[in-house]
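**Student:** Sequence isn't available, so here's the structure alone:
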């Protein structure tokens, strides 16, 4: 029988990966300090980076959709303003005549 499988919290994983970015830190040294394998640490790093990439893409799509919506709204409002200018010019010419 092998050892029971250890589970780690997301905070622990994120903290471990953050330590990789400290000056002089290596994957092997951080893994050894934390009592995990270098492969585990690498897997966590790749998962976190992939999530960040996925999150960035999701945010980019959301921003693009919002920009598209705002452009349509801007066009609609510009049309309303044009109609109001024409209406005010029409009524201004009729108000001058007795």
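**Tutor:** Yes, it's here. Quick caveat: nothing in here was measured; it's all calculated off a predicted structure.

**Student:** rest of the way, CA atoms for contacts and neighbours
**Tutor:** Fine.

**Student:** Any idea how many residues pack against residue 52?
**Tutor:** Counted by other Cα atoms under 10 Å, the residues lying close to residue 52 total 12.

**Student:** show me what contacts residue 17?
**Tutor:** Neighbour list for residue 17: 41, 44-45 [criterion: Cα atoms under 8 Å, 6 or more residues apart in numbering].

**Student:** try this one next to it:
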């Protein structure tokens, strides 16, 4: 009995497209960490996508190419939004760092 994946197909396609966009410059584990899955899970998804691509016709491959590009753009959009949120929190983090240093000095004295 095959267990249904807890990840939607769109998420898996985005992860595969993100790995392929790296062009061999990043490992499965590195890309998987960004996505939030294990390296082996991502490797299995890529293998499955390759098997499906090998069976499809040229029309299906063109649609898959568009789907991969869309998945890549969505993943990039997600990364950019995450980076933007990180920048928003930078002033608060700096205040907390300074406060921690101040209280650490008081604890030593």
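**Tutor:** Sure, I can see it. No experiment lies behind these values; they were computed from the predicted model shown.

**Student:** TM-score for these two?
**Tutor:** Structural agreement between the two chains, given as a TM-score (TM-score structural alignment, normalised by the length of the first structure), stands at 0.48; 54 aligned residues with a Cα RMSD of 2.3 Å.

**Student:** what about the helices in the second structure?
**Tutor:** Using DSSP state H, the helices of the second structure run over residues 9-21, 28-35, 39-55, 58-108.

**Student:** angle of the second one against helix 39-55?
**Tutor:** Angular relation of helix 28-35 of the second structure and helix 39-55 on a 0 to 180 degree scale: 100 degrees, by axes from the mean of the first three to the mean of the last three Cα atoms, to 10 degrees.

**Student:** What are the contacting residues of helix 28-35 of the second structure?
**Tutor:** Identification of contacts with helix 28-35 of the second structure by Cα under 8 Å, 6+ apart yields 15, 18-19, 38-40, 42-43.

**Student:** of the residues you listed, closest to residue 62 of the second structure?
**Tutor:** residue 18 (17.8 Å; Cα to Cα).

**Student:** The closest residue to the closest one other than its chain neighbours: how many residues sit nearby?
**Tutor:** Excluding the flanking residues, the one nearest residue 18 of the second structure by Cα to Cα, 6 or more residues apart in numbering is residue 72, at 5.5 Å. The local packing of residue 72 of the second structure (other Cα under 10 Å) involves 21 other residues.

**Student:** For residue 53 of the first structure, see how far away residue 42 of the first structure is.
**Tutor:** Using Cα to Cα, to the nearest Å, residue 42 of the first structure is found at 16 Å from residue 53 of the first structure.
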